[in-house]
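In: Generate coordinates for the sequence data below:
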Amino acid sequence: MTVRHFLTLNDLSDSELATIIERAVEMKALRKQHIENAPFPNHVLGMIFEKSSTRTRVSFEAGMAQLGGSSIFLSPRDTQLGRGEPIEDSARVISRMVDIIMIRTFEHEKIERFAQYSSVPVINALTDDYHPCQLLADIQTYVEHRGSPQGKTVTWVGDGNNMCHSYINAAAKCDFHLNIACPEGFDPDQALVSKNSDRVTIYRDPKEAVKGSDWVVTDVWASMGQEEEQKEREAKFAGYEVNHELMKLANKDAIFMHCLPAHRGEEVSGELLEDESISVVWDEAENRLHAQKALMEFLLNHRK
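Out: Okay, the predicted model is just below:
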């Protein structure tokens, strides 16, 4: 039995990614029509959270229920992982009791080790290095609103963080060019940038980066675990707010995304976030549900 994991977008071929996005759109339509689609009765999703979450927990838990299964929420307080049990041991035990596992944690190396010893599919629901599930939702959202992102220009404004890294992978998978606007000292991983140098350009001026863009995206300036750096980061990222003035430099039909939660008045203006003629953040948030359902279906079907 082959076990497929989803730790980064690179775990999917280009065609598999396109198929999952297409299926996510289809599943969303079925949901809107109140057509039941529950192919996995009695299947159990194990949800391991070392970082807190709203969208990730609700979307995975609701998604597995809609697929006909159930979920178990596990925090460090609830498991031996929080008391120092080796990841390898936890992976081997938990994967014998559930059908699929999602993990939201800190070091990416942790999820790689867990997947190595798991007998069921493991999904990266966020690490410090990557957030591929969010990219599934973002790609789905662009496809729904504007069609294929192939050949488009996407601009990331902000920290070169886990979301930025996943956008670099998405640029290669979906064949778009990625502009990254970030202050010095906040660049994404240099090795990842170099590997994708043919489609990634680094800017220090957000205005230059956004010119001619079809899709603009940002994230909070201080991610989980960086709260003590908030004030320092606010100073470093001065001028990096995405607002109507900045979006005017993008293409006329450009759309704005944010993975949420948003800090209005910092990385994005409240006016832009609420302007549904440009901002698609609520569709983007909802699409976490549908994209992850399509992903779980894909991974579970590959176990058969």
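In: CA only for contacts and neighbour counts going forward, please
Out: Fine.
In: Can you give me the buried ones in stretch 201-217?
Out: Buried residues in stretch 201-217, defined by neighbour count with 16 or more other Cα atoms under 10 Å: 202-204, 206-207, 209-217.
In: before we move on, what about stretch 30-44?
Out: For stretch 30-44, burial by neighbour count (16+ other Cα under 10 Å) applies to 40, 43-44.
In: nearest to E85, of the buried residues of stretch 201-217?
Out: The nearest member of these to E85, counting by Cα to Cα, is V217 at 38.4 Å.
In: Just to be sure, that closest one is in a helix?
Out: No. According to DSSP: H, G, I helix; E, B strand; the rest coil, V217 belongs to no helix; its state is strand.
In: list the buried ones in the strand or helix carrying E88?
Out: Assigned by DSSP states H and E, E88 falls within helix 87-94. By neighbour count with 16+ other Cα under 10 Å, helix 87-94 contains the buried residues 87, 90-92, 94.
In: which two from the buried residues of stretch 201-217 end up farthest apart in space?
Out: Greatest spatial distance in the buried residues of stretch 201-217: R204 and D214, 19.1 Å, computed using Cα to Cα.
In: So F73 belongs to a strand, correct?
Out: Yes. With three-state DSSP as the criterion, F73 is assigned to a strand.
In: Could I get the contacting residues of the nearest residue to it once chain neighbours are set aside?
Out: Spatial nearest neighbour of F73, excluding adjacent residues (Cα to Cα, 6 or more residues apart in numbering): M47 at 4.9 Å. M47 is in contact with 57, 71-74, 101-103, counting by Cα atoms under 8 Å, 6 or more residues apart in numbering.
In: Next, the second sequence, to be compared with the first:
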Amino acid sequence: MLNQTNIDAKDLKGKDFLTLRDFTKEEIFYFLDSAISLKKAQKEGNCPQLLKGKTLGMIFEKSSTRTRVSFEVGMSQLGGHALFLSPRDLQIGRGEPISDTAKVLSRYVDGIMIRTFAHQTIEEFAEYATVPVINALTDDYHPCQVLADLMTIYEQKGTFEGLKLTYIGDGNNMAHSLLIGAAKVGMDVAIACPKNYEPKDEIVAAAKEIAKETGATVTITNDPIEAVTDADVIYTDVWASMGFEEEQEEREKAFSTYQVNQELVSHAKETYIFLHCLPAHRGEEVSADVIDGPHSVVFDEAENRLHVQKAIMAATM
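Out: Below is the predicted model:
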């Protein structure tokens, strides 16, 4: 077990899950331990009904495959119910203040999950909601995904100590959350991005402060070979995230030397694993022989979204 402290679910009940910055290393380990236990129970056909009678409201301003299905299935496995809400279904899409929507939904549901654009939107929801708010993705952070990534790394490597995680690509919400998540658990992290596509300075600075406490190192570079050298974990994401599709052609030029392919991964450790939050564009950010090769664990990683989200919901709701 990762968590050797006295943290339990009652310590997290009612807490929002907006970024991993809001949680201690021990609390993150608690989520991971819980997810591992819930995964084992589900495989054995004995998933505990921890959220029986509870309802999760799910607000989607961005489209999704893995997020919607994993949260809905996760609530069902825990005995609860999930309610899908698009902007078309809500008065917020017609100009109702976020504060009013948050207050009203809090009277109906036991938790609110939001997948949106501006991180400020989810912070405002959390300010006015009286039930836990879970960040299923904003332009700045993707904490549920990174918790699943950490779970996958732990399953594959059995530890975070002495590991190096390398992310190649856009300094986007994935880069931000990986910086924070890796630093929190004491794993070295290197980010390689083209110039003008680096992660936000404020988030890099926060990760470096966290790393001082956990003994991790944080490296930001424009050189993908420098970043990937001796990596235990290699990670990438699409070059044009949702909301940046109009920049696709421009980004393809800027990122042309940042593809994760056999030449690049040859600089990593022979035992490296490959991660991608999906959906993936084979032939762009990653070559098919890497994502479909023996080092890739992307589908284990995708499955683990289900289990970490159950852990988050069970603890907070």
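In: TM-score for these two?
Out: The TM-score (TM-score structural alignment, normalised by the length of structure 1) is 0.96; 299 aligned residues with a Cα RMSD of 1.2 Å.
In: Return the residue of structure 2 aligned against A38 of structure 1.
Out: The equivalent of A38 of structure 1 in structure 2 is Q49 (alignment by TM-score structural alignment).
In: Look up how far A314 of structure 2 lies from its match.
Out: From Q49 of structure 2 across to A314 of structure 2, the span is 9 Å (Cα to Cα, to the nearest Å).
In: what sits in contact with each of those two?
Out: Common neighbours of Q49 of structure 2 and A314 are listed as L78 (criterion: Cα under 8 Å, 6+ apart).
In: Tell me how many other residues crowd the residue lying closest to H43 of structure 1 once chain neighbours are set aside.
Out: Distances taken as Cα to Cα, 6+ apart put G69 closest to H43 of structure 1, at 4.6 Å, once the chain neighbours are dropped. Look at G69 of structure 1: counted by other Cα atoms under 10 Å, it has 19 neighbours.
In: any idea what G69 of structure 1 aligns with in structure 2?
Out: Per TM-score structural alignment, G69 of structure 1 is aligned with G80.
In: H5 of structure 1 now?
Out: Using TM-score structural alignment, H5 of structure 1 lines up with D16 in structure 2.
In: again with T127 of structure 1
Out: Alignment note: T127 of structure 1 maps to T138 in structure 2; criterion TM-score structural alignment.
In: now P261 of structure 1
Out: Using TM-score structural alignment, the partner of P261 of structure 1 in structure 2 is P279.
In: One more: A137 of structure 1?
Out: Using TM-score structural alignment, the partner of A137 of structure 1 in structure 2 is A148.
In: so where do the strands sit in the stretch 1-150 of structure 2?
Out: 55-60, 81-85, 111-115, 133-137 (DSSP state E, counting those that start in this stretch).
In: what helices or strands is the third one leaning on?
Out: Which is strand 111-115 of structure 2. If contacts are counted by 3 or more Cα pairs under 8 Å, 6 or more residues apart in numbering; DSSP states H and E, strand 111-115 of structure 2 sits against strand 55-60, strand 133-137.
In: so how far is the first residue of stretch 246-256 of structure 1 from its last?
Out: With Cα to Cα as the measure, stretch 246-256 of structure 1 spans 11 Å from end to end.
In: which residues sit against that stretch?
Out: Stretch 246-256 of structure 1 is contacted from outside by 206-207, 210-217, 278-281, using Cα under 8 Å, 6+ apart.
In: Out of those, which sit inside helices?
Out: Per DSSP state H, helices hold the following members of the contacts of stretch 246-256 of structure 1: 206-207, 210, 281.
In: Adding distance to A171 of structure 1 as columns, could you present the residues you listed in a markdown table?
Out: Below are these laid out as a markdown table (distance: Cα to Cα, whole Å):
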| residue | distance to A171 of structure 1 |
| --- | --- |
| P206 | 19 |
| K207 | 20 |
| V210 | 16 |
| V281 | 20 |
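In: contacting residues around whatever residue of structure 1 lines up with T257 of structure 2?
Out: Applying TM-score structural alignment, one finds that T257 of structure 2 aligns to G239 in structure 1. Taking Cα under 8 Å, 6+ apart as the contact definition, G239 of structure 1 lies against P206.
In: how near is G239 of structure 1 to L260 of structure 1?
Out: 20 Å.
In: same question, D214 of structure 1
Out: Distance of D214 of structure 1 to L260 of structure 1, computed by Cα to Cα: 20 Å.
In: Can you give me the neighbour number for the equivalent of A240 of structure 2 over in structure 1?
Out: Alignment note (TM-score structural alignment): A240 of structure 2 maps to A222 of structure 1. Residues lying near A222 of structure 1 (other Cα under 10 Å) number 18.
In: which SS class is the residue lying closest to A222 of structure 1 once chain neighbours are set aside?
Out: In this structure, A222 of structure 1 finds its nearest non-sequential neighbour in Q230, 5.7 Å apart by Cα to Cα, 6+ apart. Under three-state DSSP, the three-state class of Q230 of structure 1 is helix.
In: L85 of structure 2 and G57 touch, don't they?
Out: Yes. Under the criterion of Cα atoms under 8 Å, L85 of structure 2 makes contact with G57 at 7.1 Å.
In: higher neighbour count, these two?
Out: Between L85 of structure 2 and G57, counted using other Cα under 10 Å, G57 has the larger neighbour count: 21 against 15.
In: can you pull the contacts of that one?
Out: Contacts of G57 of structure 2 by Cα under 8 Å, 6+ apart are 82-85, 105, 109-113.
In: coming back round to it: is it true that the match of A38 of structure 1 touches G74?
Out: No. Judged on Cα under 8 Å, Q49 of structure 2 makes no contact with G74 at a distance of 10.6 Å.
In: Excluding chain neighbours, give the residue nearest to S76 of structure 2 in space.
Out: Leaving aside its sequence neighbours, S76 of structure 2 sits nearest to A82 (Cα to Cα, 6+ apart; 7.5 Å).
In: Would you mind measuring from that neighbour to D232 of structure 2?
Out: According to Cα to Cα, A82 of structure 2 and D232 of structure 2 sit 37 Å apart.
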